[in-house]
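Student: Structure for the following, please:
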Amino acid sequence: MMETSWFTQSDGQAVFLRKWIDPHTKPRAVLQLAHGMAEHSGRYKELATYLAANGIIVYANDHRGHGQTGERMGIMGFFAEANGFERAVSDLYEISEKIKQDHPNLPFFILGHSMGSFLVRRLIQHQPHICNGVILSGTSASKGLIGKLGLMLAKFEIRRLGARAESPLMNQLSFGQYQKGLPTSESWLSRDQQAVNAYFNDPHCGFISTTQFYYDLLYGLDKIHQRAEMTKVNRSVPILLISGSADPVGSFSKGVDKVRKSYLSHGVVSVDLHLYQDGRHEMFFETNRQQVFENLLTWLNEKI
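Tutor: Have a look, this model is predicted:
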């Protein structure tokens, strides 16, 4: 069963929140899910329903500038006028506090996909004792110099177009390379053409984000990889990485393995990697997603 509500953040912004709970199953844990860029929390109905049926309550909000939250704001692909990435991270934290108030005796996990994984990685730097386990899907290693150049270009685009303007240039530079050799512009997301079509036809998916959003995203991607920030992560909290070997965001497994090694090198005791052969970016929407769901549940059961 899915419930919906609006959660008012500390700065007054209302954020759309979904909750999945099975009334016939005793809850054993709760999981907060952070969706990716240019999508929304409702897409995760199949995963959330599966987890809820197995005793895992799932909460997921539409980030600022996304889904129902973006509609209420009147702008898509935009976090905030300033410090947008950190504001989106704070949103997750404030929601997590409410979740834990409602379920004080249940183990608490956080899952982030793609952009959501970057937000979660920043959250566990700010709040190292926030959860009992972290799941990062479709995440990426540091972009290094290319990321620095991207930040400079985003600043230029803000000056050229304005902070709230869409940036087709940044969109093309970010995603254009992912589409090479594939049948459609969104095929890099999944081998399941039905899932790709559903994304393409969803009015809350695939939009072009603003110049300010790209700056905020690149800022966040740079920040989470800084050595001083990596040392803030709780070394005893288990981390699970989920990726497809054909995911360009994870540099076709090389990038996500760099993330795994980075956490290990900073002393995190338990870092697992579920790497799926030929899987693309969205493993929760892949042709073998049932296997992905089951493996995730097994991991959660081991940590509860």
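
Student: CA only for contacts and neighbour counts going forward, please
Tutor: Noted.

Student: Now the element after the strand or helix carrying K148, going C-ward?
Tutor: Using DSSP states H and E, K148 sits in helix 144-161. Proceeding N to C from helix 144-161, the next assigned helix or strand is helix 168-175, under DSSP H and E.

Student: List the contacts of that next one.
Tutor: 154, 208-209, 211, 214 (C-alpha atoms under 8 Å, 6 or more residues apart in numbering).

Student: Next, the angle helix 144-161 makes with that helix.
Tutor: 160 degrees (axes from the mean of the first three to the mean of the last three C-alpha atoms, to 10 degrees).

Student: next one: helix 168-175 to chain centre, how far?
Tutor: 19 Å (C-alpha atoms, centre = their mean, to the nearest Å).

Student: next one: stretch 232-247
Tutor: Going by C-alpha atoms, centre = their mean, where stretch 232-247 is centred and where its chain is centred differ by 12 Å.

Student: about what we covered before: how about the helix holding K148: buried residues?
Tutor: 150-151, 153-155, 157-158 (16 or more other C-alpha atoms under 10 Å).

Student: this one as well, want them side by side:
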Amino acid sequence: MTDVKTKSALSPQGKPYDELSHFINADGNHIFTKCWEPPADVEMRALVLILHGISEHCGRYDPLAEVLVAKGIRTFAHDHLGHGQSEGARIDVTDFNIFIRDALQHAGMIKEKHPGLPLFLIGHSMGGTIAILSMNKKPAEFAGCVLIAAATQINPAEATPFRLFMAKASAYMMPQVGIVAIDPKWISRYPEEVEDYANDPLNYHGKVKARISVQVLKGIDNVFKSIDSIEWPVLILHGDKDHLVLLEGSKVMHEKIKSKDKTLKIYPEHFHALHREIPEDAEKVRQDILNWIEERIDRKPEVYCVAEKEETNEMTTEEKESEKEKAEEETKEENEKEELKEETKEIKEDESVKDEALENENKE
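Tutor: Here you go, the predicted model:
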């Protein structure tokens, strides 16, 4: 996956990028990548790109990837900008769209190397937000999406107007200041997983910074704004004891999207990282993901065909919005012209009345 070898560029851990799999994004940053290969005797049937959550890294998806590759699904992932072994200030981003842009760049590289194979997205937590917005931007590129406790709704109890104001003010004046910490105990019910998360040197263990927090909120807001237009295949997974991301967001998404191929699975007593829960429960979650993908490998979902048709033969959502804005602007201009005409007419009528009065006065 390495595009350019640069001996001078080092990862945040001090390792040369010419020794690490990576791509270089549009801003010139080295983005660390990981690939899990199917066994040599297993035919490659599909592709998956995993998008991890905030403060973690793609190496934490080994158990899930192993289940997928065993069935011929070549699996890819990368560390988001500012995460894990990728370049960038730790847990910071100036614009949430950078995450989406990088995800689409990686997806494009994967598709180019494996033409003809269906590509699925899997997004966890913040990675779920990125996955949704990436799917919305280029729906025809993907065969479907799996969301694991995706961040799709702001918690009103936490994000009070005052806290939102303070977060935005901090993001502007002190973007690197930490405002909220992730408590590892809410990641999983399994003590070994909690310990593993807390001791993982590639995870970020400080408070999540102000600027990225505000950018994530903007990403969630964009998901909410586009939710009515979603028509692609999606599997939505959430634990009913998730203390980090609202279950209600997954419920609302499942209810409001227009997709004909949508499934919501709620796991009783599960915490946030469903794929890293108590071993037997995590195994069930990983199997559910595999089953859903396998069911869609050999068939092209109807909604996916619709997405392709819309992209190739009809206007995109952005184009429709642009046309709508243009039409509204033209209507506004027409109204202003009509108002101007009416005002001009009234002025002329007033002048006519005055002229007539003056003429009568002269006659007298």
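
Student: Around the corresponding residue of the second structure for F118 of the first structure, count how many other residues there are.
Tutor: F118 of the first structure maps onto T129 of the second structure when the alignment is built from TM-score structural alignment. Using other C-alpha atoms under 10 Å, T129 of the second structure has 29 other residues around it.

Student: OK, contacts around P38 of the second structure?
Tutor: Counting by C-alpha under 8 Å, 6+ apart, P38 of the second structure has contacts 44, 69-74.

Student: Now do it against I220 of the second structure, distance only.
Tutor: P38 of the second structure is 34 Å from I220 of the second structure, where distance means C-alpha to C-alpha, to the nearest Å.

Student: any idea what M253 of the second structure aligns with in the first structure?
Tutor: Under the alignment (TM-score structural alignment), M253 of the second structure pairs with V259 of the first structure.

Student: Settle this for me: that match is touching G138, isn't it.
Tutor: No: V259 of the first structure is beyond contact range of G138, at 11.1 Å (criterion: C-alpha atoms under 8 Å).

Student: out of the two, which sits in the more crowded spot?
Tutor: G138 (29 against 20).

Student: Give me the spatial nearest neighbour of the equivalent of that one over in the second structure, chain neighbours excluded.
Tutor: Using TM-score structural alignment, the partner of G138 of the first structure in the second structure is A149. Distances taken as C-alpha to C-alpha, 6 or more residues apart in numbering place H238 nearest to A149 of the second structure, at 4.7 Å, with adjacent residues excluded.

Student: count of residues packed around the aligned partner of the one you found in the first structure?
Tutor: Counting by TM-score structural alignment, H238 of the second structure corresponds to S243 in the first structure. For S243 of the first structure, the neighbour count with other C-alpha under 10 Å is 33.

Student: Relative to E282 of the first structure, how far out is S243 of the first structure?
Tutor: 8 Å.

Student: Let me know the secondary structure of the match of H238 of the second structure.
Tutor: Of the three states, S243 of the first structure takes strand under DSSP: H, G, I helix; E, B strand; the rest coil.

Student: Number of residues surrounding the residue mapped onto A273 of the second structure from the first structure?
Tutor: Matched by TM-score structural alignment, A273 of the second structure corresponds to E282 in the first structure. Neighbour count of E282 of the first structure, defined by other C-alpha under 10 Å: 24.

Student: Please list all residues in contact with E282 of the first structure.
Tutor: E282 of the first structure touches 137-138, 189-190, 244, counting by C-alpha under 8 Å, 6+ apart.

Student: If you map the residues you listed onto the second structure, which are still there?
Tutor: Retained in the second structure by both residues aligned by TM-score structural alignment, their matches' C-alpha atoms under 8 Å are the following of those: 137-138, 189-190.

Student: Out of those residues, which sit inside strands?
Tutor: Among these, the ones falling in strands (DSSP state E) are S137.

Student: Quick one: residues contacting the closest residue to the match of M253 of the second structure other than its chain neighbours.
Tutor: Nearest residue to V259 of the first structure, sequence neighbours excluded (C-alpha to C-alpha, 6+ apart): A141, at 5.6 Å. If you count contacts by C-alpha under 8 Å, 6+ apart, A141 of the first structure has them with 225, 250, 255-256, 258-259.

Student: just D62 of the first structure next, same as before
Tutor: Taking C-alpha under 8 Å, 6+ apart, one finds 15-17, 35, 40-41, 68-70 in contact with D62 of the first structure.

Student: Tell me which of the residues you listed you also see in the second structure.
Tutor: Under both residues aligned by TM-score structural alignment, their matches' C-alpha under 8 Å, what the contacts of D62 of the first structure keep in the second structure comes to 15-17, 35, 40-41, 68-69.

Student: Where do the strands of the first structure begin and end?
Tutor: 2-8, 14-20, 29-34, 56-61, 108-113, 133-137, 239-244, 271-276.

Student: Not counting its own residues, what contacts the fifth one?
Tutor: The set of residues that contact strand 108-113 of the first structure without belonging to it, under C-alpha under 8 Å, 6+ apart, is 29-36, 100, 117-120, 131-139.

Student: Could you do the shortest one as well?
Tutor: Under the contact criterion C-alpha under 8 Å, 6+ apart, strand 133-137 of the first structure has outside partners 108-114, 117, 120, 237-243, 282-283, 303.

Student: repeat that for 6 Å
Tutor: If you take C-alpha atoms under 6 Å, 6 or more residues apart in numbering as the criterion, strand 133-137 of the first structure is touched by 109-113, 117, 237-243.

Student: most surrounded residue in those?
Tutor: That'd be S243 among the contacts of strand 133-137 of the first structure, by other C-alpha under 10 Å, with 33 neighbours.

Student: What's the separation between it and K254 of the first structure?
Tutor: Distance from S243 of the first structure to K254 of the first structure, counting by C-alpha to C-alpha: 10 Å.

Student: Over to M76 of the first structure?
Tutor: Separation of M76 of the first structure from K254 of the first structure (C-alpha to C-alpha) stands at 32 Å.

Student: Just want to know which of those two has more residues nearby.
Tutor: Ranked by neighbour count (other C-alpha under 10 Å), M76 of the first structure and K254 place M76 first, with 26 against 16.

Student: tally of neighbours for F285 of the first structure?
Tutor: Neighbourhood size, F285 of the first structure [other C-alpha under 10 Å]: 24.

Student: The one 10 residues further on too?
Tutor: Taking other C-alpha under 10 Å as the criterion, the count of residues near N295 of the first structure is 14.

Student: No further queries at this time; thank you.
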